[in-house]
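> Build me a model:
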Amino acid sequence: MTRSGGFLDTIKYVIREALLTGSPRYYMAFLGLLLVAAYGIYLWIFVQHAPIFLGKDEGGLILTNLSDTVPWGIYISFFVFWVGVAAAGIMFGIAAYVFGDKEFKKVAVLGEVQAVAAIITVLTLIMVDVGRPFRALILLPQLPNLKSMLDWDFIVLTTYLALNLIGVLVTVHYYRQDKPLPKKFIVPFIIIAAPFAIGIHTVTAFISQALTARPIWNSPLLAPRYVATAFASGPAILLIALYLAERYIDGFKVDFSVYKKTLYVIVGSLIVGLYFTFSEIHEIFWYTTESMKKAQAEVLFFGYHVPYLAILVWLWIGLGIAAVILGILPRVHNTKRGILLVSAITVIAVVAEKTMTIIIPGYIPGSLGEIRPYYPTPLEIGITIGVHALGILVYLLLARPALKAVITHYYKGGSVHH
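Predicted coordinates for the structure are as follows:
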C-alpha cells in the first residue's frame, strides 16, 4: 500500500512505529534499556555531582579513579570504540550505492541507524567525562578553531550525526511510500558521508597522537589502525543486529550474500589491524631507543603495574587470529551461525583492542615517571553501562521504523518483493 505525506508525516511515522506499535517483547526490551539508562544517568547526576544535588562534601570526578596523572579512563576508552562503530556504519551504504548491490540496498539504512546510535553514545560519553556539562559551553564561542583537534573532532562528529539522521529520515520517507531513493540524494550523500566516516576516527586518533609526552601514541600507524579495526567491529555489530531483526521483525529477511560479503570485510579488516599491531610490536621491542615508549609498551604487553591491560591486549591478538582462521574456513563462512560466531568473537576482540589498551598505557608511567595504576570504580562502570543502554535504546527505537519502511518497499508489507 502506497502512503503519501511530507517529512512531518515521516517523523510522525517514526515516532508511532518506535513508541506506539510493538509486541510485549519489544516493550520489555524498551523498558529494560530505559531503566538501565536512567540508573546510569542517576549515578552520574546525583552521585558524581553529590555536592550540588545532595549537599554532600564529597563528589564530582573525585569519586572516580581519574586524576591529574590519568585524566582519561573508561569513558574515553569506550568513546574511541564507538567512534569506530559509527564510522563503519557507512559500509553498507557504500556496498549498496557505490557498488550497486541490490541486497545491501535493503539493509543500508540499518548502517545509518547504527551510526546515529553510536554517535549519541560517543557524545554522551564525552559529556560524562567532562564532568559538568556547562564546561563544554566554554568551548562553543571558540568554534571553529581550526588549530584545535578537539574542535575538529566536535565538527566531524556532529556533522556525521546530522548526515546519518538525514539519511535515516530520507530513506524512511521514500521507502514507506514504496518509492526508491532518488539519485539526487544518494550521490551527494555518499560523496559527503564517506569521507566523514573515515574522518571521525582519523581525527579521534590525531587527538592522542599529537600529545608529545605520550610516546606510545606517537605512531603514524595509530589512525590507520583505528580505522582498520573499526571496519571489523562495526560490520560485525551490524550483522548481529540484522540477525536479531530477522528473528523478531515479521516479514524482514536478509539474503545470505549480505552476511557472507560482510564477513569478507570483517576478516580483511582484522588482518590489517593485526598486521599494524605486530608492526608496532616489532618497532617497539626491536628498534626504539625511547625508554618511556618501551616502559609504556611493557605496561601494555606484560601488564606491569596494570595486569588487566596485558590480558586485554593478548585477548585481542588471540581472538583476532581465531576470528580470521574461523572466517576463512568453508564450514564457518558458509553458514549463518558460523558467521555470527565470527562476528561475536570480532566484537569482543576489538573491544579488548580499542578501549583500555589504547588509552591507559599512555599515562603509565606518567610524563614525570610517576606510576598511578588506573582501575575503573564501580561508579564509572555503572555510568558507562547506563550510557551504553541509552545508545542501544536509540538503536532499537530507530531500527524498528526504518526496517518497517524497508519491508513496505522491498517486501510489500510482508511478502518478498523481488
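
> from here on, contacts and neighbour counts on C-alpha atoms
Will do.

> what's the neighbour count on residue 302?
17 (other CA atoms under 10 Å).

> For it, which non-adjacent residue is spatially closest?
residue 310 (5.3 Å; CA to CA, 6 or more residues apart in numbering).

> Any figure for the gap between the one you found and residue 12?
49 Å (CA to CA, to the nearest Å).

> More neighbours: which of those two?
Neighbour count, other CA under 10 Å: between residue 310 and residue 12, residue 310 has more, with 20 against 11.

> element containing that one?
helix 307-328 (DSSP states H and E).

> buried residues in that helix?
308-317, 319-321, 323-324, 326-327 (16 or more other CA atoms under 10 Å).

> Just confirm residue 160 contacts residue 192, I think it does.
No. Taking contacts as CA atoms under 8 Å, residue 160 lies outside contact range of residue 192: 9.2 Å.

> Strands of the stretch 251-400 of the chain, start to end?
With strands called from DSSP state E, counting those that start in this stretch, the stretch 251-400 of the chain shows none.

> can you map out the helices along it?
Secondary structure of the stretch 251-400 of the chain (DSSP state H, counting those that start in this stretch): helices at 256-282, 291-302, 307-328, 330-333, 336-353, 356-359, 378-410.

> nearest to residue 174, of these?
Among those, the nearest to residue 174 by CA to CA is helix 378-410 (8.3 Å).

> what's next to the helix holding residue 310, contact-wise?
263-264, 267, 270-271, 274, 299-303, 332-333, 339, 342-343, 345-346, 348-350, 352-353, 356-357 (CA atoms under 8 Å, 6 or more residues apart in numbering).

> ok, now with 6 Å
267, 300-303, 333, 342, 349, 352-353, 357 (CA atoms under 6 Å, 6 or more residues apart in numbering).

> Could you do stretch 378-391 as well?
33, 36-37, 40, 117, 121.

> Turn those residues into a markdown table, columns for distance to residue 76 and secondary structure.
Formatted as a markdown table, those follow (distance: CA to CA, whole Å; DSSP: H, G, I helix; E, B strand; the rest coil):
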| residue | distance to residue 76 | secondary structure |
| --- | --- | --- |
| 33 | 22 | helix |
| 36 | 20 | helix |
| 37 | 18 | helix |
| 40 | 16 | helix |
| 117 | 17 | helix |
| 121 | 11 | helix |
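
> So which of the residues you listed wins on neighbours?
Neighbour max across the contacts of stretch 378-391 (other CA under 10 Å) = residue 117, 28 neighbours.

> From what I see, it and residue 393 are in contact.
No. Using CA atoms under 6 Å, residue 117 makes no contact with residue 393, being 8.1 Å away.

> picking up where we left off before, now render the contacts of helix 307-328 as TSV, adding distance to residue 93.
Output for the contacts of helix 307-328, formatted as TSV (distance: CA to CA, whole Å):
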residue	distance to residue 93
267	19
300	36
301	37
302	40
303	40
333	22
342	22
349	25
352	27
353	26
357	31
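
> These: which two are farthest apart?
The span of those, defined through CA to CA, is set by 303 and 333 at 34.9 Å.

> To compare against the first, here's the next sequence to fold:
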Amino acid sequence: MTEERDEASHSSSSNFRERIRDIKWASLVKMSKQWLRNPLNMALFLWILVVAVSGAILFMVMTGMLNAVLPKKSQRDVWFEVNNQILNALFTLMCLYQHPKRFYHLVLLCRWKQEEDDAKALEKVYCEKGARKPNERFHMMVVVLLLHLNCFAQYALCGLNLGFRRSERPPVGVGICVSFAIAAPAAAGLYTILSPLGKEYGDEENPVDSKVSLERRYSFASRDDESDLEWRGGVLDIWEDIKVSYLSLLCTFCVFGWNMERIGFGNMYVHIATFVLFCLAPFFIFNLAAINIDNEVVREGLGYMGIVLCVFGLLYGGFWRIQMRKRFKLPGYSFCCGRPAVADCTLWLFCCWCSLAQEVRTANAYEIVEDKLCKRREEEVIKVDEDGVVDPSCLPEKMNTTMASSSSISLSRPSGDEALSPPSPPFIHREAT
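Reported below is the predicted structural model:
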C-alpha cells in the first residue's frame, strides 16, 4: 500500500511539473502587459492588490498570527479597525461606481422596448455572445436585482462600520450584511452561467441592426478620409469657442455626460453620476472611515488617501478620451514617452477643463454617421457668381460629376415641343452679398 501511495504521489508531482513546463511564460507575460496597458484594467489591478494586502493583514490579526509582532491588544485592535475600514471603503466605492449603470439597466428592463436599442444594449452585457435568448427579460431582471442586492447590502455594512465603534457594532447585523454582499454577486454569476443567458442555441442569430435610422443613414454629412480627421484646435485654444470653455469649467460633469452620449458612448446620466462619484465619493468615504480610528497618524493618512483618489478620479475622463480617439481615429499626442494613452490621461489630470473643451469642440465640428466622424455639410460652401452661375471648381467631386452627367444628358436630347427641365444642382448655397 505504501509503495502504491509513493508511486501515485511521485506520478502526480511529475505531471504537475510537466504542466508547469508546458506553460508559455513569454506569451503569458506579453498578455499580462497588454492587459495592464488598459487604464481601467490597471485601476482594477491596483484595487485588487490593496484589497488582497488589507485582507491578508486583517486575517492574520484575527487568527493571532501577528501576536508576536503586536503583543498588546490595543495595537491589534487598531490594526484590525484600520484594515477593516480600508476594505469597507474600497468595496463601498466599487459598488458606488457600478450602481449608476445597474440602475440604468433596471430602467431599460422596466420599459423594455424590443424594437429599439434597449434590448440590444442589455444583451451585449448579460447574454452569451450578445445574442437573443428565450425569456431573456425575466432572466436579466433576476441578475440585475441580485446585483442591486449586493450594492444595498454593502451600503448597509458601510453604515454599520461608520456609525458604530467596534465594541458597539452589532455582530448579527454585520454577519447578515456580509453574507448578502458576498452571496448576491456569486448567485448572479452562477445564474448567468446556468440560465439561458449563458447557453448557446443552434438556431440563434446575433442581433443585427438592420433598421438603421433615417437620420443616421441620410445625414447631411460628407465622409472625409479618416486620415484627415483631427482635434478641433489645441488643448489650450480655449478662445476658439469661449462659450464651450466656460461651460466646461462651470458644468464639467454635465457637459462631459452630454458629450459622451451624443458621440455614442452610453447614457448621459450614467456618465454624470459615475464621474461625480469618482471625484467626490473617496473623500467622504475615507474621512468617515477615519472617525472610528484612534490613531491620529492613520486618520490623517486615510484623509489624504481620499483626496488623492478624488484627484485620480479625473482619469475617468482620460479613459473615455482614449476611447473617443481610438473609435474615431483622431491623432494622439506623444509628449508622454510616445504613448498617446498616457498623454490623454495626463491631459485630464493636469488640464481637465481644457481637455473637455477640446473634445466638445471636436464633436461640434463633425457629425457622426454610422459611428464615424464626418464633416458637416453646412461647412461645405458652394460659391456662386453674380449671375447665379455655379463655379465648378468650388463643387465637391461627387457633385461636380453629377452636374456634368446631367448637363450631357440634357444636351443630347432633341429640340422640340417637349418641355425640358434643366438640372438643378443640390445643396447650392448662395453667399450673402
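
> For the two chains, what TM-score is obtained?
Overlay of the two chains. TM-score (TM-score structural alignment, normalised by the length of the first structure): 0.31; 201 aligned residues with a CA RMSD of 6.8 Å.

> With residue 236 of the first structure as the reference, name the closest of the helices of the stretch 251-400 of the first structure.
Here helix 336-353 is closest among the helices of the stretch 251-400 of the first structure (CA to CA), at 4.5 Å.

> Please identify the buried residues of that closest one?
By 16+ other CA under 10 Å, the buried positions in helix 336-353 of the first structure come out as 338-353.

> what's that helix in contact with?
Contacts for helix 336-353 of the first structure (CA under 6 Å, 6+ apart): 233, 236, 312-313, 316, 319-320, 323, 332-333.

> 8 Å instead, please
81, 229-230, 232-233, 236-237, 239-240, 256, 259-260, 263, 266, 312-313, 315-317, 319-320, 323, 326-327, 331-333.

> which SSE is the nearest residue to residue 230 of the first structure once chain neighbours are set aside in?
In space, and not counting its chain neighbours, residue 230 of the first structure is closest to residue 84: 4.4 Å by CA to CA, 6+ apart. If you go by DSSP H and E, residue 84 of the first structure is part of helix 74-88.

> same deal with residue 26 of the first structure?
With DSSP H and E as criterion, residue 26 of the first structure is part of helix 24-42.

> residues near residue 13 of the second structure, how many?
Neighbour number of residue 13 of the second structure under other CA under 10 Å is 12.

> That one and residue 22 of the second structure, how far apart?
For residue 13 of the second structure, the distance to residue 22 of the second structure - CA to CA - is 14 Å.

> How much space separates residue 346 of the second structure from residue 311 of the second structure?
Distance, residue 346 of the second structure to residue 311 of the second structure, using CA to CA: 12 Å.

> pretty sure residue 258 of the first structure contacts residue 104?
Yes. With contact defined as CA under 8 Å, residue 258 of the first structure counts as touching residue 104 (6.4 Å).

> Those two: which is more packed in?
Neighbours per residue (other CA under 10 Å) separate residue 258 of the first structure from residue 104, with residue 104 holding more: 24 against 19.

> list the helices and strands the host helix or strand of the more buried one packs on?
Using DSSP H and E, residue 104 of the first structure sits within helix 102-105. For helix 102-105 of the first structure, the contact count by 3 or more CA pairs under 8 Å, 6 or more residues apart in numbering; DSSP states H and E identifies helix 91-93, helix 256-282 as packing neighbours.

> Which neighbouring elements make contact with the last one?
Going back to what we said before, that points to helix 256-282 of the first structure. Helices and strands touching helix 256-282 of the first structure, as assessed by 3+ CA pairs under 8 Å, 6+ apart, comprise helix 102-105, helix 222-248, helix 307-328, helix 336-353.

> Select the longest helix from the second structure.
The longest helix of the second structure (DSSP state H) is helix 73-111.

> mind listing what's buried in the next helix or strand after that one?
Following helix 73-111 of the second structure in sequence order, the next helix or strand is helix 117-126 (DSSP H and E). Residues 118-120, 122-123, 126 are the ones in helix 117-126 of the second structure that count as buried (16+ other CA under 10 Å).

> tell me the angle of helix 117-126 of the second structure relative to helix 73-111?
Calculated by axes from the mean of the first three to the mean of the last three CA atoms, to 10 degrees, helix 117-126 of the second structure forms an angle of 140 degrees with helix 73-111.

> which of the residues in the next helix or strand after helix 117-126 of the second structure are buried?
Sequence order places helix 136-163 as the next helix or strand after helix 117-126 of the second structure, per DSSP H and E. Within helix 136-163 of the second structure, the residues that count as buried by 16+ other CA under 10 Å are 136-137, 139-140, 142-158, 160-162.

> Which one of residue 303 and residue 333 of the first structure is surrounded by more residues?
Between residue 303 of the first structure and residue 333, residue 333 has the larger neighbour count (other CA under 10 Å), namely 21 against 18.

> That one: what's it in contact with?
By CA under 8 Å, 6+ apart, the contact list for residue 333 of the first structure reads 260, 263, 326-327, 339.

> quick one: which of those residues is nearest residue 77 of the first structure?
residue 263 (25.7 Å).

> what's downstream of the helix or strand hosting residue 343 of the second structure, the next helix or strand?
For residue 343 of the second structure, the element it lies in under DSSP H and E is helix 340-350. Per DSSP H and E, the first helix or strand lying C-terminal to helix 340-350 of the second structure is helix 352-365.

> ok and that following helix relative to helix 340-350, angle-wise?
Using the same axes, to 10 degrees: helix 352-365 of the second structure against helix 340-350 is 120 degrees.

> Name the residues of the helix holding residue 104 of the first structure that are buried.
Using 16+ other CA under 10 Å as the burial criterion, the residues of helix 102-105 of the first structure that qualify are 103-105.

> need the helices of the stretch 251-400 of the first structure in CSV with distance to residue 76 of the first structure, can you?
Formatted as CSV, the helices of the stretch 251-400 of the first structure follow (distance: least, CA to CA, whole Å):
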stretch, distance to residue 76 of the first structure
helix 256-282, 20
helix 291-302, 17
helix 307-328, 16
helix 330-333, 34
helix 336-353, 13
helix 356-359, 8
helix 378-410, 10
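
> and of those, who's closest to residue 52 of the first structure?
helix 378-410 (17.2 Å).

> Enumerate the positions of the closest one that are buried.
379-380, 382-410.

> got the angle for that helix vs helix 222-248?
Interaxial angle of helix 378-410 of the first structure relative to helix 222-248 (the same axes, to 10 degrees): 60 degrees.

> What is the burial count for residue 331 of the first structure?
11.
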